[in-house]
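> Just to be clear, the model below is a prediction. Sequence and coordinates:
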Amino acid sequence: MSVENKAGSKEELSLEQQEELLRLLKARFEKNMNRHEGLDWAKIQAKLEANTEKLWSLHEMERTGGEPDVVGHDEKQDEYIFYDCSKESPTGRRSVCYDREALESRKKHKPENSAIDMATAMGIDLLTEEQYRALQKLGNFDMKTSSWVQTPNDIRKLGGALFCDYRFGHVFVYHNGADSYYGARGFRGSLRV
């Protein structure tokens, strides 16, 4: 089935790829029940099978090292919430600046992409600071790396962007120029299905 991502290009997963991804997600779900106590995989799988564009986004999260897993259910919207749950910031999404404006402002040594552009192309959103803190309650993530998070407009207008990591038993929120990029900094995404 062919689907369009947020960037407007058509993407598709074969039936075999869909089945393989669903098996992988189910195995991760069953291995990490502490992340989603009380949720039923059969209901989640039914939602995923009815929303193949979301399966494509989850495939992209997986392909870039995010190890997506269910972290909650919004009962009001009847949506399941997936976050990247890899121990460190996803390897396939590192060495990126914050957004397109930051990328274009660099005169030398431009990174290949930006976190916002990659997330948009994947059909996902960067975690907010609040979501990042909620993720850390499910385990210890980014103990050696850091992850860009959604940045408030007033900070971004002044050229900055926010990122988080987990050190010394605490979540730390920092700032950097939005055009900066590091080999140990990527981004974590969220997806609602």
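Received it, and whenever you're ready, just let me know what you need. Numbering: from 1, shown residues only.
> CA only for contacts and neighbour counts going forward, please
Noted.
> Residues touching the helix ranked longest in the chain, excluding its own?
Using DSSP state H, we find that the single longest helix of the chain is helix 15-31. Under the contact criterion Cα atoms under 8 Å, 6 or more residues apart in numbering, helix 15-31 has outside partners Met1, His36, Trp41, Gln45, Leu55, His59, Pro68, Asp69, Val70.
> hmm, try it at 10 Å
Outside helix 15-31, the residues that touch it by Cα atoms under 10 Å, 6 or more residues apart in numbering are 1, 12-14, 32, 35-36, 39-42, 44-45, 48-49, 52, 55-56, 58-59, 62, 67-71, 85.
> Show me which positions of it end up buried.
Buried positions in helix 15-31, judged by neighbour count with 16 or more other Cα atoms under 10 Å: Gln18, Leu21, Leu22, Leu25, Lys26, Arg28, Phe29.
> and the fourth one, how far is that from Asp40?
Between Leu25 and Asp40 the computed distance is 13 Å (Cα to Cα, to the nearest Å).
> let's bring in a second model and compare:
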Amino acid sequence: MAIENKKELSSEQSSVLLKTLKNRFEKNKNRHKDLEWDNVQAKLEVNSGNNEKLWSLNEMEKTGGEPDVVGYDEKTDEYLFYDCSAESPKGRRSLCYDREALDSRKEHKPENSAIDMAASMGIELLTEEQYRELQQLGNFDMKTSNWVKTPSEIRKLGGAIFVDFRYNNVFVYHNGASSYYAVRGFRGVLRV
């Protein structure tokens, strides 16, 4: 008999998560000046029928991402949640870029890859553009760095892109996709 991996929260877990998200939303109004929590909560509750979005937000929270609303996409009628922890989420560091990179390592393999972990959480890695948008809301990653979605032409050549914030600027770097460091993780985005 197959065991289903249900991606849902209990009503108690959902309630605790919603309270955490609401508190963070209210403490950080500069991230979403023209948005109201009641509208965000209504959208989350509509989506709670399948509960996967709340489950993904909870995974972001559990791994240290401190997800918060950073925008609203009028075209798709979706709120955007980004990881807003001051540094790269602690539960998502020491990861190479993707499965191919992980499989290519002969020794000293990390436990996972950023792409695989994000997929298992139901989120996506931030793009370089989204990362730059995040930095307009505060100073993030002054001691850590993050993998971002890498263009396929770079990935085909064995590389991957990572970013950080130093000297009041976003810096974009490259590295072999199979590399990993204790201070490099990834930030995610979830559309609700």
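Yep, it's here. Here the structure is a predicted model, which is why all the values come from computation and not from measurement.
> TM-score for this pair?
Overlay of the two chains. TM-score (TM-score structural alignment, normalised by the length of structure 2): 0.96; 186 aligned residues with a Cα RMSD of 0.8 Å.
> hang on, the earlier thing: of the contacts of helix 15-31 of structure 1, just the buried ones, ChimeraX syntax please.
Applying 16+ other Cα under 10 Å to these, the buried members can be selected in ChimeraX as follows:
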select :12,13,35,36,39,44,45,48,52,55,56,58,59,62,67,68,69,70,71,85
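> any idea how far the residue mapped onto Lys90 of structure 2 from structure 1 lies from Leu22 of structure 1?
Using TM-score structural alignment, the partner of Lys90 of structure 2 in structure 1 is Thr91. Using Cα to Cα, we find Thr91 of structure 1 at a distance of 22 Å from Leu22 of structure 1.
> How about Leu15 of structure 1?
From Leu15 of structure 1 to Leu22 of structure 1 the distance is 11 Å (Cα to Cα).
> Wait, Glu45 of structure 2 touches Asn51, no?
Yes. Glu45 of structure 2 is within contact range of Asn51, at 8.6 Å (criterion: Cα atoms under 10 Å).
> Which residue range of structure 2 does the longest helix of structure 1 align onto?
So helix 15-31 of structure 1 sits over residues 11-27 in structure 2, by TM-score structural alignment.
> Can you tell me the element Leu190 of structure 2 falls in?
Per DSSP states H and E: Leu190 of structure 2 is located in strand 188-191.
> Could you check how many residues crowd around Ser152 of structure 2?
11 (other Cα atoms under 10 Å).
> From Gly159 of structure 2, how far out is it?
On the measure of Cα to Cα, Ser152 of structure 2 and Gly159 of structure 2 end up 9 Å apart.
> circling back: which residue, other than its chain neighbours, is closest to the match of Lys90 of structure 2?
Nearest residue to Thr91 of structure 1, sequence neighbours excluded (Cα to Cα, 6 or more residues apart in numbering): Gly65, at 5.5 Å.
> List the residues that contact that neighbour.
His59, Asp84, Cys85, Ser86, Lys87, Glu88, Ser89, Pro90, Thr91, Gly92, Arg93, Arg188.
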